[in-house]
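Trainee: 3D, please:
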Amino acid sequence: MESGTVLGQDGLEPGDELAATEALRADREIRMLIDAGRTGAANALFDQLLAKVPPNLAPWTRAAILTRRAVSAWRLRRIPLALELVAEGWSDIDIDHPRGSSAADTLGRLGYLLEGIGHRHAALDVARVAVEVARTGDDVEILAHSLQNLAGTLNFRAAEQPPAEAAATFREAIALLEEGLTLVEGGRIHLALTAAHGASLAGVGDLDRAEHTARRTLEAAAPEDNRWAMSVGNWVLATVRRAQGRLTEAADHARSAVHDAESVNDPSLVQRYSQDLADICHASGDFAGEADALRRNIGARRTAVETLQEGLGQALEQRRLAIRAQRLATAAQEAAERDPLTGLANRLGLERAAPHMLHHAATAARHPWLLLIDVDWFKAVNDAAGHAAGDAALREIAAILRTECRVGDLIARWAGDEFVVLLTHPATEEEAVGHAVADRIRTAVDTHDWTAVLGTAQHPTVSVGVADGPGTFERLFANADTALYTAKRKGRNRVEPFEQP
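Mentor: The predicted structure follows:
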């Protein structure tokens, strides 16, 4: 899926352009090894390449190389290194207005990493910006790659939406992919576009074209041993066969999709495909197959949650700022401020960061809100499902908080089953943002599918106390605590604002 051209090397001398081209070629070779499931060889080549970043590159070109390597490190599950690389690349260019192919390439890969971290709203926004920026460049392969990345993100969103909304999202993806397919002929980008196109066609019920496209994907992927594309092709065929009622064939294709996704270290694909495989097995009465698929799904979810436990969302920003400030904060300090179970800031991290955030809000004319969130009847969850399942439920709630909050919001695990969200918005806006976020969180927890984590045990809900206005963190917390007590007293699973006595 990598571009085969030089990325808009504005102002480079011929020798520097050659060095950049060689670096991109080596990066592309690593990605090919990863997509073939050859992680050992990919790691060995990556280690050789790691110390080699050509000097005298234009900022966006250097950022593109670094973010490409960050994606490779991510796929190889070398998470701290991935963060270090993307932070270094991002720090070089975050004050520049993005324009041209190198900027689009950088933004597209940053969007991919944000998706993996769990910042899904930001990931989709960045993917859209990457397409817009790619249109200002002269590299059609990078534009095609940006279109594929955005369309692939939309495909996954559509798979989780109600049918009426999903159809519109799939159609948006189809338009992007068909544009991309007109730009390139052959090669890995064309193959990625074709694979995603099949998934979109299946999503809108165009089964004949979807099957034809999936077959072409598998035929093109096999000689290259591109298991990523094979997994997508088989998933599309599983979707088609399931819609046709041919469940045995659907299960066979879904198993192949899961196997190939596992071989290329892609937990997001494994989660999607294994859930579909479980549904197919259930519909066909293959309960042993369903159980195996669910185990794979839980394993992939655990991998994703463990990745999130690294504190990736906040660590990305923290590491970027640390590089710009000559890494004043040490790794030990970061660890001391992070909750090891959920990956969120812990009480110490919250108490250190909150005063700075409130001070900035006051100087920037922003209105602060504090949400105090408590899991209802959590002891009953632990008693019914066990403490391991209770811990998994807390990690799941932490993931929901990341999804429903913005990148700049401060999210922390206060203690036990209590969480805190501190956010701000422009004081000139009258909207009660804190109340809206709180209710969104409460609804997301209440409607979440807890089956994979808790089975038939009582599913958790949350009560939320909301406080706002200028003042100290301690005052906001005390007011939110009072409001939370009111929410508990009124029956739980509700949001209550602080009311002045």
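Trainee: use CA for all of it now, contacts and neighbours both
Mentor: OK.
Trainee: quick one, strands of the stretch 301-450 of the chain?
Mentor: 366-375, 410-415, 418-426 (DSSP state E, counting those that start in this stretch).
Trainee: just those: most buried one?
Mentor: Of all the strands of the stretch 301-450 of the chain, strand 366-375 carries the top mean neighbour count, a mean of 25, counting by mean count of other C-alpha atoms under 10 Å.
Trainee: remind me what that one packs against, helices and strands.
Mentor: Other elements packing on strand 366-375 under the criterion 3 or more C-alpha pairs under 8 Å, 6 or more residues apart in numbering; DSSP states H and E are helix 347-363, strand 418-426, helix 433-447, strand 462-468, helix 473-489.
Trainee: structure for this one too, so we can compare:
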Amino acid sequence: MGQDGVDADATEALSADREVRLLLDAGRSDEANSLFDQIVAKVPPGLDPWTRAALLTRRAVAAWRLRRIPLALELAAEGWSEIDTENPTGSAAADTLGRLGYLLEGIGHRRASLEMSRIAVDVARGGGDVEILAHCLQGLAGTLNFRACELPPNEAETVFREAIPLFEEGLSLVSDGRVYLALLAAYGASLAGIGDLERAERTADSALRQAEMIGSRWVNSVGHWVIATVRRKQGKLADATRHARIAVDDAEWINDVSLIQRYSQDLADICRANGDPAGEAEALRRNISARQTALETVQEGLGQALEQRRQAVRARHQAMAAQEAAERDPLTGLSNRFGLERTAPEVLERAGANGRVPWLVLIDVDWFKGVNDAAGHAAGDAALREIAQLLRAECRVGDVVARWAGDEFVVLLTEAAIDHSTSRTSSVGVAVAERIRLSVDLHDWTAVLGTTRRPTVSIGVAYGADTLEKLFANADVALYRAKRRGRNRVEVHTGA
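Mentor: Take a look at the predicted model:
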């Protein structure tokens, strides 16, 4: 598919997502759910990472508003993982960051939410999409509005004044549409917050008239809340109560828990000031219900995060177990060739760093083909398992003991040099090799092999080389010499 096809698919997907949001803002949650189910799994191929992230996070917000919390978190995590970069740029990046800020606010990660909303605005200013910049400005300023509502009046005014120029910048960029109305309605709340009641009411009235034309209950809820705030400050408590009730009703209709909490608390305060205990009790009941929903949302999010963490840990354990199985010889339980080759570089590097001398002991079972021919392969396998046990018994805990192939075994060990200037050693590798040879030679093989000729081992030893390949090549030379000189003996490589 060409670039034009990709852009067309992305545009179509974003248009469908926008329709879901419009349905949600209108309080038509059943229709929003139905449409969301049709589009959620459809992600156009070939999108650049930021566009894909923007699409996923938009759907995460929709899922969140539909109270489909696990799905919202899954989509948000997938979208976030697409944009794991220190230098986000462009409008799609800003759109993604702004919506992630909204979700972080919803799950209670408030400091991170505000920081991400500020970054979203900065990034959007460098992009070319004025509507996305306006949306990011609305997100940041709206978040500041809510923070201001929770502060004492003298502190709240400072935060409202910080929000106002953000709203005004956004309103200068767009002149109609959903984002414009969201900016306009919330701008009225900031104006009311600084005491500019006349402008706040005019702004709210304008937002309400336009909201009625497009059927936006979200804007309707915010607009009536602004007028309730104005009437309350004017001392017109009966009218404030009426507008506040409409604000709460619409917030509940669109299932916006954050709005319900804020507006129902204000309604309770207005009813108390108006001497209406029944109205206050009802408003508090609605407030408690919304807070309980918010708490359950956070708990569900934490549960989802815990489950994802559990699955990640489980997957890591399974991967580790699979890797360990791949590095283990199933017959003897020792490391296999792959395990030795993976472990050896680390052992040798650590030995070099600590001034230790590496040794490699290469063991080959004498006459093993004769054991298999005379006693059978099952007895041969039993003999190899027995030799593996003898190797373990004669080696130290930190030594690497492996079955190299067939009837060949390897021991990789290190020791400290006695004289660091010459790297002269105590020949510990030779001593270990001789213990192994003697242990196999003196072992009682009757239970395993009966009267069949008992096996012995020939061993080649090398030390000092800095790679497994060099150690093995040198030890192999010594092993060949041990075989040639009669078997059941230890030979040491003495060459360079």
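Trainee: TM-score for the pair, please.
Mentor: TM-score of the superposed chains, computed with TM-score structural alignment, normalised by the length of the second structure, equals 0.62; 318 aligned residues with a C-alpha RMSD of 2.1 Å.
Trainee: most tightly packed of the helices and strands packed on strand 366-375 of the first structure?
Mentor: Counting by mean count of other C-alpha under 10 Å, the most buried of those turns out to be strand 462-468, with a mean of 28.
Trainee: returning to what we had before: got the helices and strands packed on strand 366-375 of the first structure as JSON lines, with distance to residue 400 of the first structure columns?
Mentor: Formatted as JSON lines, these follow (distance: least, C-alpha to C-alpha, whole Å):
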{"stretch": "helix 347-363", "distance to residue 400 of the first structure": "19"}
{"stretch": "strand 418-426", "distance to residue 400 of the first structure": "12"}
{"stretch": "helix 433-447", "distance to residue 400 of the first structure": "7"}
{"stretch": "strand 462-468", "distance to residue 400 of the first structure": "12"}
{"stretch": "helix 473-489", "distance to residue 400 of the first structure": "19"}
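Trainee: figure out which of these is closest to residue 199 of the first structure.
Mentor: helix 433-447 (26.7 Å; C-alpha to C-alpha).
Trainee: residues in the second structure aligned with the closest one?
Mentor: Following TM-score structural alignment, helix 433-447 of the first structure has no partner segment in the second structure.
Trainee: how far off centre is that helix?
Mentor: Relative to its chain's centre, helix 433-447 of the first structure lies at 20 Å (C-alpha atoms, centre = their mean, to the nearest Å).
Trainee: map residue 19 of the second structure onto the first structure.
Mentor: Alignment note (TM-score structural alignment): residue 19 of the second structure maps to residue 29 of the first structure.
Trainee: tell me how far that match lies from residue 182 of the first structure.
Mentor: Separation of residue 29 of the first structure from residue 182 of the first structure (C-alpha to C-alpha, to the nearest Å): 25 Å.
Trainee: could you do residue 421 of the first structure as well?
Mentor: Distance of residue 421 of the first structure to residue 182 of the first structure, computed by C-alpha to C-alpha: 46 Å.
Trainee: can you give me the distance of residue 293 of the first structure to residue 139 of the first structure?
Mentor: Distance of residue 293 of the first structure to residue 139 of the first structure, given as C-alpha to C-alpha: 41 Å.
Trainee: ignore what I typed, I meant residue 454 of the first structure.
Mentor: Taken as C-alpha to C-alpha, the span from residue 454 of the first structure to residue 139 of the first structure is 49 Å.
Trainee: now residue 185 of the first structure
Mentor: In terms of C-alpha to C-alpha, residue 185 of the first structure sits 14 Å off from residue 139 of the first structure.
Trainee: more neighbours: the two, which one.
Mentor: When residue 185 of the first structure and residue 139 are compared on other C-alpha atoms under 10 Å, the one with more neighbours turns out to be residue 139, at 22 against 12.
Trainee: not counting residues beside it along the chain, what's closest to the aligned partner of the more buried one in the second structure?
Mentor: When the second structure is aligned by TM-score structural alignment, residue 139 of the first structure is paired with residue 129. Once flanking residues are discounted, residue 129 of the second structure sits nearest to residue 91: 5.9 Å by C-alpha to C-alpha, 6 or more residues apart in numbering.
Trainee: who has more neighbours, residue 29 and residue 182 of the first structure?
Mentor: Set residue 29 of the first structure next to residue 182 and count neighbours by other C-alpha under 10 Å: residue 29 wins out with 15 against 11.
Trainee: which stretch of helix or strand covers that one?
Mentor: In this assignment (DSSP states H and E), residue 29 of the first structure forms part of helix 14-35.
Trainee: now the element after that helix, going C-ward?
Mentor: Next in sequence after helix 14-35 of the first structure, counting helices and strands by DSSP H and E, comes helix 39-49.
Trainee: buried sites along that next one?
Mentor: For helix 39-49 of the first structure, a neighbour-count test (16 or more other C-alpha atoms under 10 Å) marks 39, 42-43, 45-46 as buried.
Trainee: quick check: angle from that helix to helix 14-35?
Mentor: Orientation of helix 39-49 of the first structure against helix 14-35 (axes from the mean of the first three to the mean of the last three C-alpha atoms, to 10 degrees) gives an angle of 160 degrees.
Trainee: which residue range of the second structure does the helix or strand following helix 39-49 of the first structure align onto?
Mentor: As assigned by DSSP H and E, the chain's next helix or strand after helix 39-49 of the first structure is helix 59-75. Counting by TM-score structural alignment, helix 59-75 of the first structure falls onto residues 49-65 of the second structure.
Trainee: equivalent analysis for stretch 250-260 of the first structure, please.
Mentor: Mapped onto the second structure using TM-score structural alignment, stretch 250-260 of the first structure spans residues 240-250.
Trainee: average offset of the matching stretch relative to the first structure?
Mentor: In the superposition against the first structure, stretch 240-250 of the second structure averages 0.2 Å from its aligned positions (mean C-alpha distance after the TM-score superposition for the first structure).
Trainee: nothing else from me, thank you.
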